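>>> Predicted model and sequence follow; I will ask about them next.
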Amino acid sequence: MLTAFARAFRTPDLRKKLLFTLGIIVLYRIGAHVPIPGVDYQNVQTCVDLARSGNSSLFGLLNLFSGGALLQITIFALGILPYITASIILQLLTVVIPRLEALKKEGQAGTSKITQYTRYLTVALAILQGTGLVATVRSGTLFSTCPVGSQIVPDHAVFITATMVITLAAGTTCVMWLGELITDRGIGNGMSMLVFISVAASFPGALWSIKQSGTLADGWVNLGSVVLIGFVMVGLVVFVEQAQRRIPVQYAKRVIGRKSYGGASTYIPLKVNQAGVIPVIFASSLLYIPALIAQFSSSTSGWKTWIERNFVKGDHPYYVAAYFLLIVFFAFFYVSISFNAEDVADNMKKYGGFIPGIRAGRPTAEYLSHVLNRITWPGSLYLGLIALAPTVALASYSGSNQLSGTSILIIVGVGLETVKQLESQLQQHNYEGFLR
């Protein structure tokens, strides 16, 4: 990987792309530390320090995707999460709404239209989530460990509240624009790169908090153990993320005029983890809803106490079991809507392709669905174990949300895809051809 980056910096146009990507990342990190108007920055810092020492985990995942900007209430507090949510919603609606399904099949023009719809939905979700965040900050429920009497938003005027919401929505729109700039003029997928930077930015602080969790000797032992386990998990994630089942496909040879077409052999790569990190995000978001309802509720009923006892901290057995089962369910659900076996079988039949030993058409679709279900089982179980193991093991340490299995999956997945894209562009530049 380091050799690929060194070779890329020696290539002029790749060097420009890498420097442009680094410049956008610097702007993104600067925006993650600029507070929004109407917020008392000193009280925010006091509450953030107390929340870290208290290991507040309710908004841990949201804060992770914003690179720590959510708890600091900066202009990029919402981060890229509204865009991720909008993209997932559009993918789900593509299966339900025939108009979106037709747009998806139109090629580049249809994809551009769906991307435009995603942008509009991102802005709407940013306004909605920004309103919720401002209401949470004003009510004092964002931090449960703030000193008594410390107000994060001193002025509750309508104009100040509207300014805060507009600033948060504008910050999300700016983050979306920066991600698209990286995609167009930089290296890698821009949105994935910003998520990668947000997650990676919280790692040093989380590791340092583990080092300070005990005495001097115990702190270094804890830090070394976590780093060693982290390397083992990274190796496991790389192994599984690269694993795939290759379905052989043979295309019949056709003669049209004086030219012959087809006759080639290829394969359909089915990854073991076909859904990526999406099921973990779905499951985490769904489990946040009961905790948020209980936190905003003013009653003292038994259901609120039961939720706060079982679903606020991530190491309770009920929470662990529900989290694991939801990850497995959403893995199968997302794979079923993202990979349409019938469409793949129809396209193969249209162009004269077939799987050796399997008849074209419906038998091919049934065979692909059968294989996909079989490899989704180990993929979903792997996702559940990776997402839960670090969370349960580090439950006693502050910063355990930043060192969760979700963050490891994101960092390894985005890193692999970026290096692959960089190596493919390097191969294009190193190809000399027959003519000088």
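Here it is on my side, so go on. Numbers count the residues shown, from 1 in each chain.
>>> drop to CA atoms for contacts and neighbour counts, all remaining ones
Fine.
>>> Tell me the helices and strands packed up against the helix or strand encompassing V328.
For V328, the host element (DSSP states H and E) is helix 317-338. Contacts defined by 3 or more Cα pairs under 8 Å, 6 or more residues apart in numbering; DSSP states H and E place helix 317-338 against helix 81-96, helix 278-296, helix 302-310, helix 362-393.
>>> Identify each buried residue in that helix, please.
Neighbour counts over helix 317-338 (16 or more other Cα atoms under 10 Å) mark 319-320, 323-324, 326-328, 330-332, 334-335 as buried.
>>> That helix relative to helix 81-96, how many degrees between them?
50 degrees (axes from the mean of the first three to the mean of the last three Cα atoms, to 10 degrees).
>>> Packing partners of the helix or strand following helix 317-338?
Going down the chain from helix 317-338, the next helix or strand is helix 341-350, by DSSP H and E. Helix 341-350 sits against helix 362-393, with contacts defined as 3+ Cα pairs under 8 Å, 6+ apart.
>>> next up, a second structure to put side by side with the first:
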Amino acid sequence: MASAADNLASSISLSKFAQATDLKKRLWFTLGALIVFRLLSYVPIPGIDATALNLLAQKTQGGVLDFFNNFTGGALNRASVVALGVMPYITASIVVQLATSLSPTLNAIKKEGESGRKRLNQYTRYGTVALTMIQGYVIATGLENATNSPVIDPGWMFRAGAVISLVGGTLFLMWIGEQITSRGIGNGISLIIMAGIVARLPQTLIQLFEQGRTGAMGPLILLAIILGVAALVLFICFMERAQRRILIQYPKRQTARGVQAERSHLPLKLNTAGVIPPIFASSLLLLPLTISQFAGQATTTEGWWGETLLFLNTYLRHGSLIYMSLYGAGIIFFCFFYTAVVFNPEETADNLKRYGGFIPGIRPGKNTEVYFDYVLTRITVIGAAYLTLICLVPESLTAAMQIPFLMGGTSLLIVVNVTMDTVTQIQSHLLAHQYGDLIKKAKLKGRTR
């Protein structure tokens, strides 16, 4: 019965889609912003020879830079002005959130409400500029000193132009993401990352089927990959909708049917952190690896600095044991960290107590807070194990079988999760539009009487 009701609600929502003018404006704005992002990914940094750049990009295929390209839609291989994507912004936001949890001063700013949130966002923007300048300078020097350098006129003018272009491109993407969140549909930053992944999907499928055509990959293996991807998508959808519903009861009230007790449920998602932990963990790993890849092209392997770069490029390459271990540890850490940021057991328990709600068998106040923390910790353990399994097992298989990175669990998780969140927001806007129509009709009927 519940599934039939959901299907009926979905059909009603789709029938009202043509009348939802505000929703269509939001969708068109989101689509236009993503098109601008894709166009910018083809705008190169000034002073780059496209032919030499293509040769250099072919030499780095299969490495960490190719993995980074999944999040930027190939912009890094094209030395685009948005080559770094939104990764510096994500890294800066991680640093600010961690500092907020550790610093009493920043924690006090966070509790100031809207003004505190704006100040923290400003600190995040400053951090984004600093990180982009560092990464941009390393990329510029790496391109200058690479074998068959694609830089037409090396020197400080090229480096300054490259850094300014990359900083401007990253900040513009950050602004586009914020505009999508406020004026469009869905989370803007996540949609930009998903757009970069989806943009490389046709190329990845062509490479995959080409391997099957040439005999480099057996037909049974190709079929197993397709079925595995389909099963993985279904599993992600199932786990992302999984909830732990906590029964909430309110005091008895006098109604037309007599004295009745009101009951509701507090849904706690199994994966409360969503797609944030893999994005955060990958962005932290990609920051030093991107620097080491480009800096390794600009220096020799002599001295402690060269040995450090050689260690990073050798033992932290995509698919290595150390890389996968750090990636899994980062996912688990950010699962618990971001869940603690999103859901505050103390605040939720206080709100329930203020409105007279309670959990049957649990005393309001401190006991309710402890119960929330207990339940949230248990389901977060399952959610962290699920994310780690989804991200690490397919990534290990793709690295061992030389399958394109886009077929990995991290990319599929981001695409499926962001798509589900966006569809949910679209349905919410359609439902709000239906309620608005009902209210208008009710007012019209009241006037005619």
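Looks like it came in fine. The structure displayed is predicted, hence computed values, not measured ones.
>>> TM-score for the pair, please.
After superposition, the two chains reach a TM-score (TM-score structural alignment, normalised by the length of the first structure) of 0.85; 418 aligned residues with a Cα RMSD of 3.1 Å.
>>> picking that back up, with the second structure overlaid, how far apart is the helix holding V328 of the first structure on average?
Per the superposition on the second structure, helix 317-338 of the first structure and its aligned residues are separated by 3.6 Å on average (mean Cα distance after the TM-score superposition for the first structure).
>>> Going by distance to R99 of the first structure, which of the buried residues of helix 317-338 of the first structure wins?
Nearest to R99 of the first structure out of these is Y334 (Cα to Cα; 20.2 Å).
>>> on that earlier part again, in a markdown table, list the buried residues of helix 317-338 of the first structure along with distance to S150 of the first structure.
Compiled in a markdown table, these are given as follows (distance: Cα to Cα, whole Å):
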| residue | distance to S150 of the first structure |
| --- | --- |
| Y319 | 32 |
| V320 | 35 |
| Y323 | 35 |
| F324 | 38 |
| L326 | 38 |
| I327 | 39 |
| V328 | 42 |
| F330 | 41 |
| A331 | 43 |
| F332 | 46 |
| Y334 | 44 |
| V335 | 47 |
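>>> Helices of the stretch 151-300 of the second structure, start to end?
For the stretch 151-300 of the second structure, the helices defined by DSSP state H, counting those that start in this stretch cover 156-183, 188-199, 201-214, 219-241, 276-298.
>>> so which of those gets nearest E262 of the second structure?
Of those, nearest to E262 of the second structure by Cα to Cα is helix 219-241, at 25.4 Å.
>>> Check which residues of the closest one are buried.
The neighbour-count check on helix 219-241 of the second structure (16+ other Cα under 10 Å) flags 222, 225, 229, 232-233, 236, 240 as buried.
>>> can you redo the helices of the stretch 151-300 of the second structure as CSV with distance to L266 of the second structure?
Output for these, formatted as CSV (distance: least, Cα to Cα, whole Å):
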stretch, distance to L266 of the second structure
helix 156-183, 26
helix 188-199, 26
helix 201-214, 38
helix 219-241, 14
helix 276-298, 22
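>>> Helices of the stretch 1-150 of the second structure, residue ranges please.
In the stretch 1-150 of the second structure, the helices defined using DSSP H, counting those that start in this stretch lie at 2-15, 21-40, 50-59, 64-72, 87-102, 104-110, 114-145.
>>> for the fourth one, the distance to its chain's centre please.
When you say that, I think you mean helix 64-72 of the second structure. Mean-position distance between helix 64-72 of the second structure and its chain equals 14 Å (Cα atoms, centre = their mean, to the nearest Å).
>>> Buried residues in that helix, which are they?
Of the residues in helix 64-72 of the second structure, 64-72 count as buried by neighbour count, 16+ other Cα under 10 Å.
>>> now the longest one
Applying a neighbour-count criterion of 16+ other Cα under 10 Å, one finds 116, 120, 124-125, 127-129, 131-133, 135-145 buried in helix 114-145 of the second structure.
>>> counterpart of Q427 of the second structure in the first structure?
By TM-score structural alignment, Q427 of the second structure lines up with E423 in the first structure.
>>> Check the mean deviation of the helix or strand that match falls within from the second structure.
For E423 of the first structure, the host element (DSSP H and E) is helix 405-430. With mean Cα distance after the TM-score superposition for the first structure, helix 405-430 of the first structure departs from the second structure by a mean of 1.0 Å once superposed.
>>> Let me know the angle separating that helix from helix 216-242.
Using the same axes, to 10 degrees: helix 405-430 of the first structure against helix 216-242 is 60 degrees.
>>> quick revisit: so can I have a markdown table of the helices and strands packed on helix 317-338 of the first structure showing mean neighbour count?
Formatted as a markdown table, these follow (neighbours: other Cα atoms under 10 Å):
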| stretch | mean neighbour count |
| --- | --- |
| helix 81-96 | 18 |
| helix 278-296 | 17 |
| helix 302-310 | 14 |
| helix 362-393 | 18 |
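>>> among those, which is nearest S198 of the first structure?
helix 81-96 (10.9 Å).
>>> Does anything pack onto that closest one? Which helices or strands?
Counting contacts by 3+ Cα pairs under 8 Å, 6+ apart, helix 81-96 of the first structure is packed against helix 98-104, helix 108-139, helix 317-338.
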